[in-house]
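A.B. asks: I would like to see how this sequence folds:
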Amino acid sequence: METQLEQIREQQKASWNNFSPGWKKWDELMMDFLKPMGTEIIKQIDPQGEDIVLDIAAGTGEPGLTIAAMIPKGKVIITDLSDNMLAIALENANKKGLSNVEIKACDVCELPFEDNTFDKISCRFGFMFFPDMQLAANEMVRVLKPGGKIATSVWNGPEKNFWITAAGATINRNMQIEPPAQGAPGMFRCATPGIIASIFKQAGLKVVDEKEVTGLLKVETADTYWTMMTEVAAPFVAALKQADEAMKSKIKTEVYELLQQQYPDGKVEIPSSAQVIFGTK
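C.D. replies: So this is what the prediction gives:
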């Protein structure tokens, strides 16, 4: 892997390790928020029987743990760059009494598995952050058995994801932060229609299709939204660390005002939009 891509990978690994306590704290809320996308991924790969399933960039364990519960005679290998996130995944697996789950820290661009190992592969919200998306897709297809299925999800654009932009755009505007360069890892990197489908086809998948899936972030209050986003969103935290107290206060006030305008009754439930892309080897 090129030096630049290795640097991105190491930076991301350090970041996810660093923010794992926040993800553990907010795991129940976030997993409820992301469940519709996981449900659609599971529907498209259709795990059953004695399938061996690979869940990539699984973070705290989903949708891999749900898949494992569906196929007690099968097996799920849950992978992520971050050892700390995987520790939470293992804890969650143990809480659910799942004995058919294996945890493996690895990089999707260098998967430590033989060719044609897995019946199904899931990857919920990983592609946006992979240093080389085509290499990642190629590796997934390499370890997938002929006839096997892959499904992934990515976020649609900012206009459909106020849950990100309420805080993110406010921080960027106040601190004059430039958006990531085109093609660089980021939340909206894969929002262009067809980008992942094209990557999948180039990797050798067939019968590739995509479907929009919506979710609802049920934070209920502006306080919960602000606290959660500043404990799990690494880019937001990094930016706010560069701000003085007056700037932080201004940004927070403006975010609260945005939420008040959008949810005048004070009940903050923010819709989201993602694309689930799937194909067959």
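A.B. asks: going forward, measure contacts and count neighbours with C-alpha atoms only.
C.D. replies: Fine.
A.B. asks: and stretch 218-238, end to end?
C.D. replies: End-to-end span of stretch 218-238 (C-alpha to C-alpha, to the nearest Å): 25 Å.
A.B. asks: dump the residue contacts of Asn100.
C.D. replies: By C-alpha atoms under 8 Å, 6 or more residues apart in numbering, the residues touching Asn100 are 68, 72-76.
A.B. asks: ok, of those residues, which come out buried?
C.D. replies: Those of the contacts of Asn100 that meet the buried threshold are 68, 72, 74-76, by 16 or more other C-alpha atoms under 10 Å.
A.B. asks: need the max-distance pair from the residues you listed.
C.D. replies: Farthest apart among those by C-alpha to C-alpha are Pro72 and Val76. That separation is 9.7 Å.
A.B. asks: circling back: among the contacts of Asn100, which are in strands?
C.D. replies: If you go by DSSP state E, the contacts of Asn100 have 75-76 in strands.
A.B. asks: just the contacts of Asn100 now: which is nearest Ala181?
C.D. replies: Nearest to Ala181 among those, with distances taken as C-alpha to C-alpha, is Val76, at 35.3 Å.
A.B. asks: now do that closest one against Lys25, distance only.
C.D. replies: Applying C-alpha to C-alpha to Val76 and Lys25 gives a distance of 24 Å.
A.B. asks: so what's Lys211 up against?
C.D. replies: Contacts for Lys211 (C-alpha under 8 Å, 6+ apart) come out as 275-277.
A.B. asks: just put the residues you listed in JSON lines and tack on distance to Cys123 and secondary structure.
C.D. replies: Output for those, formatted as JSON lines (distance: C-alpha to C-alpha, whole Å; DSSP: H, G, I helix; E, B strand; the rest coil):
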{"residue": "Gln275", "distance to Cys123": "12", "secondary structure": "strand"}
{"residue": "Val276", "distance to Cys123": "10", "secondary structure": "strand"}
{"residue": "Ile277", "distance to Cys123": "10", "secondary structure": "strand"}
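A.B. asks: quick one more, to check against the first:
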Amino acid sequence: MTTSFDPIVFKRTTRAQWEDAAEAWHRWGPTIEDWLGEATDAMLRAADISKDDRVLDVAAGAGGQTLAAARLVGSGGSVLATDISPTILEYAARVATEAGLSNVETLEADGENLSALEEGRYDAAISRVGLIYFPDQQAALTGIHRALRPGGKFSAAVYSTPDRNGFFSIPVGIIRRRAELPPPVPGQPGPFSLGGPGVAEKAYSAAGFRDITVTTVPSPVRLPSAAECVRFERESFGALHQMLSRLDEDGRAAAWQEITEQLAQFDGPQGFAGPCEMLIVTGTR
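C.D. replies: Here you go, the predicted structure:
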């Protein structure tokens, strides 16, 4: 089966899926921070965020990295968290308030269109596993570049290649086969769209960034069991929900059963350790 990619439909369904998954992504927050904590720290260091900085967080989600950035900049700085999903931003605002952070603002915005933001306003920009899902990554990168002051840095955490990310690539492969989805082509959004050698560097360079660096951060997903990882993905991974929409209820159930069986290979005496490798890609305006 072959289908043409429609970026408008993709974006609309992405927003709808993240509206649905927002509560679960928030609820799984502690697991997400355990999993992505090291990559997040590396991203914030690479963006050179410091006291009193103004930071832009693109595709912020429920805001774990937003809070970390807000703590770094202190009361004299600020963080603007943007996302296409207003519901998930409500959770980001809530956790900021609960953490006693008054320097976080949220803005519902399409990451591919940041023209409403003042040019050169931000000292740094970040995006954690968000940029990969933009249909027009070049538009997003160009907009982020414009929003930064000269010398400001943008750092994004993205997945590397499928073979290094079995916890995610195995479910993606199973669903893609069962839903008869065509293989992704270069330039299409998806979890591994920026993971290939040189791909992210080329995209950053085309948007005007310089001094581009890529750092690898092993980020295994550690949970009590493969079944718990499947519950995590089933409840909160909007990308998988989007792919599964092609299947009926029985088809979805069968897909999750196969995913559970395949991910069980990563169970061990110490629990589940799903392979995951993040890349921290950074460029300077």
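A.B. asks: now what about the TM-score between them?
C.D. replies: For this chain pair, the superposition-based TM-score is 0.91 by TM-score structural alignment, normalised by the length of structure 1; 277 aligned residues with a C-alpha RMSD of 2.0 Å.
A.B. asks: follow-up on the earlier one: Val143 of structure 1: which of the contacts of Asn100 of structure 1 is nearest?
C.D. replies: The shortest approach to Val143 of structure 1 among these belongs to Val76, at 13.9 Å (C-alpha to C-alpha).
A.B. asks: counterpart of Leu67 of structure 2 in structure 1?
C.D. replies: Under the alignment (TM-score structural alignment), Leu67 of structure 2 pairs with Leu65 of structure 1.
A.B. asks: residues touching the nearest residue to its match once chain neighbours are set aside, list them.
C.D. replies: Excluding the flanking residues, the one nearest Leu65 of structure 1 by C-alpha to C-alpha, 6 or more residues apart in numbering is Ala93, at 6.5 Å. Each residue near Ala93 of structure 1 by C-alpha under 8 Å, 6+ apart is listed here: 61, 65, 99, 101.
A.B. asks: closest one of these to Pro185 of structure 1?
C.D. replies: Gly61 (21.7 Å).
A.B. asks: the closest one: neighbour count?
C.D. replies: By other C-alpha atoms under 10 Å, 28 other residues sit near Gly61 of structure 1.
A.B. asks: which SS state does it fall under?
C.D. replies: Per DSSP: H, G, I helix; E, B strand; the rest coil, the local secondary structure of Gly61 of structure 1 is coil.
A.B. asks: also the one 4 residues further on?
C.D. replies: At Leu65 of structure 1, secondary structure determined by three-state DSSP is helix.
A.B. asks: likewise Ser122 of structure 1?
C.D. replies: For Ser122 of structure 1, the secondary structure call by three-state DSSP comes out as strand.
A.B. asks: what's near enough to touch it?
C.D. replies: Ser122 of structure 1 is in contact with 41-42, 45, 53-56, 63-64, 150-152, counting by C-alpha under 8 Å, 6+ apart.
A.B. asks: which of the residues you listed does structure 2 keep?
C.D. replies: Mapping the contacts of Ser122 of structure 1 onto structure 2 (both residues aligned by TM-score structural alignment, their matches' C-alpha atoms under 8 Å) leaves 41-42, 45, 53-56, 150-152 still in contact.
A.B. asks: mind giving me a markdown table with those residues and columns for secondary structure?
C.D. replies: Converted to a markdown table, the kept ones among the contacts of Ser122 of structure 1 look like this (three-state DSSP):
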| residue | secondary structure |
| --- | --- |
| Ile41 | helix |
| Ile42 | helix |
| Ile45 | helix |
| Val53 | strand |
| Leu54 | strand |
| Asp55 | strand |
| Ile56 | coil |
| Ile150 | strand |
| Ala151 | strand |
| Thr152 | strand |
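A.B. asks: counterpart of Trp16 of structure 1 in structure 2?
C.D. replies: Checking TM-score structural alignment: Trp16 of structure 1 goes with Trp18.
A.B. asks: wait, isn't its match in contact with Asp83?
C.D. replies: No - using C-alpha atoms under 8 Å, Trp18 of structure 2 is not in contact with Asp83, being 9.9 Å away.
A.B. asks: hmm, back to that, and the contacts of Asn100 of structure 1, which is closest to Val213 of structure 1?
C.D. replies: Of all those, Val213 of structure 1 sits closest to Ala68, with 22.5 Å by C-alpha to C-alpha.
A.B. asks: my read is that the closest one contacts Lys96, right?
C.D. replies: No - under the criterion of C-alpha under 8 Å, Ala68 of structure 1 makes no contact with Lys96, lying 10.1 Å away.
A.B. asks: what ranges do the strands span in the stretch 51-200 of structure 2?
C.D. replies: Taking DSSP state E, counting those that start in this stretch, the strands of the stretch 51-200 of structure 2 run over residues 54-58, 78-83, 104-108, 122-128, 148-159.
A.B. asks: need the ones you listed in TSV with distance to Ala273 of structure 2, can you?
C.D. replies: Converted to TSV, the strands of the stretch 51-200 of structure 2 look like this (distance: least, C-alpha to C-alpha, whole Å):
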stretch	distance to Ala273 of structure 2
strand 54-58	29
strand 78-83	30
strand 104-108	34
strand 122-128	21
strand 148-159	16
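A.B. asks: Gly238 of structure 2 is nearest to which of those?
C.D. replies: Of all the strands of the stretch 51-200 of structure 2, strand 78-83 sits nearest to Gly238 of structure 2, with 13.8 Å by C-alpha to C-alpha.
A.B. asks: longest helix in structure 2, please.
C.D. replies: helix 7-27 (DSSP state H).
A.B. asks: what's the mean deviation for that helix versus structure 1?
C.D. replies: Compared with structure 1 after the fit, helix 7-27 of structure 2 shows a mean deviation of 2.1 Å (mean C-alpha distance after the TM-score superposition for structure 1).
A.B. asks: run the chain-centre distance for that helix.
C.D. replies: Centre-to-centre, helix 7-27 of structure 2 and its host chain are 12 Å apart (C-alpha atoms, centre = their mean, to the nearest Å).
A.B. asks: next one: stretch 131-144 of structure 2
C.D. replies: Stretch 131-144 of structure 2 sits 12 Å away from the centroid of its parent chain (C-alpha atoms, centre = their mean).
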